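generate a structure from the sequence data that follows.
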Amino acid sequence: MKALKKKRAKGFTLIELIVVIAILGILAAIAIPRFANVTTDAVKATHNANVATLESAANLYIANVGTTAANGKTGTDIVTAGFLKELPKIPKGLVIGSTTYDGTTTYSITIGANGAVTVTPAAQ
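Have a look, this model is predicted:
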């Protein structure tokens, strides 16, 4: 008489599956907030680059027309003079204080009497 051989079932046990799901959940809980910060950091970096570009364009404008002639001029004047193609829009999702920008507002540039350039909102 042949001895009955016990067939071994192939696959994962319930405990193994629960452990794997728990590990995946922990990894997701760590990774998701890090990716959210990447987006926020990218928006701030874009904003700061825009502010630096606008300040440079305004300073070139001042260098060409002089401090006295530049007094009181705005971003529109700088665009009209050809130092900027257009005023960029403030990046969508930028949060400054209690204001969250939606990507439709443009920056404001003002040149003061002493040649001081003010870009609003300022770099963060």
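
can we go C-alpha only for contacts and neighbour counts from here?
Noted.

gap between Ile15 and Ala70?
74 Å (CA to CA, to the nearest Å).

same question for Lys44.
Lys44 is 29 Å from Ala70, by CA to CA.

which of these two has more neighbours?
Using other CA atoms under 10 Å, the more surrounded residue of Lys44 and Ala70 is Ala70, with 24 against 19.

element containing the residue nearest the centre of the chain?
Per CA atoms, centre = their mean, the C-alpha nearest to the average position across the chain is that of Val43, at 0.8 Å. Assigned by DSSP states H and E, Val43 falls within helix 14-65.

please apply the same query to Arg8.
Here Arg8 sits in a region with no helix or strand, counting by DSSP H and E.

the structure of the following sequence is requested for comparison with the preceding one:
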Amino acid sequence: MHFKKIKKREGFTLIEMVIVITIIGILSSIAVTKYSQIQANAKKNADYATAANLATAAMISISDGKSSNTEIQPTSLKNNGYIQFVPKSKSAKGKPFVVSADGDSVTVTIDDVPFYPKSE
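As a prediction, the model looks like this:
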């Protein structure tokens, strides 16, 4: 009786390669989804920080007597030297911030969505 030697194949089979590529595809799609959520949160947090800076500038402008206690335009805050540039929203695709003052309180909104004071 003559036995055939079984050769051990080197490399991977097509099925093994397809499985690995599928797993890598699933993992990368999960990573991209998480990254886009993190990016959206970062843009929103940047808008919260910008709104707080605008509110502070508006309060100083009111206390200096350069703004009235109504809607304050960010361009007037820039022209009076309270901010260096007129900011645009990061999370709302460049829409303008609206700064309103009523007595001692200042609110900053984008499309009627409050950004200052920040709601918890």
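
how many residues are close by Phe35 of structure 1?
Close neighbours of Phe35 of structure 1, defined as other CA under 10 Å, add up to 11.

contacts only, for it.
For Phe35 of structure 1, no contacting residues are found, by CA atoms under 8 Å, 6 or more residues apart in numbering.

at 10 Å what do you get?
Each residue near Phe35 of structure 1 by CA atoms under 10 Å, 6 or more residues apart in numbering is listed here: Asp41.

distance check, it against Ala29 of structure 1.
To Ala29 of structure 1, Phe35 of structure 1 is 11 Å away according to CA to CA.

swap in Leu17 of structure 1?
Applying CA to CA to Leu17 of structure 1 and Ala29 of structure 1 gives a distance of 18 Å.

Ile96 of structure 1 now?
27 Å.

go on, Gly72 of structure 1?
Computed as CA to CA, the Gly72 of structure 1 to Ala29 of structure 1 distance reads 51 Å.

which one of those two has more residues nearby?
A side-by-side neighbour count of Gly72 of structure 1 and Ala29, using other CA under 10 Å, places Gly72 first with 15 against 11.

hmm, back to that, ok, then the element right after the helix holding Val43 of structure 1?
Under the assignment DSSP H and E, the closest C-terminal helix or strand after helix 14-65 of structure 1 is helix 67-70.

list the buried residues of the next helix-or-strand element following that following helix.
Per DSSP H and E, helix 67-70 of structure 1 leads on to helix 75-80 as the next helix or strand towards the C-terminus. Buried positions in helix 75-80 of structure 1, judged by neighbour count with 16 or more other CA atoms under 10 Å: 75, 77-79.

which members of the residues you listed are the farthest-apart pair?
Of all pairs drawn from these, the widest gap by CA to CA lies between Gly75 and Val79 and measures 6.3 Å.

residues shared between the contacts of the two?
Shared contacts of Gly75 of structure 1 and Val79 (CA under 10 Å, 6+ apart): 57-58, 86-87.
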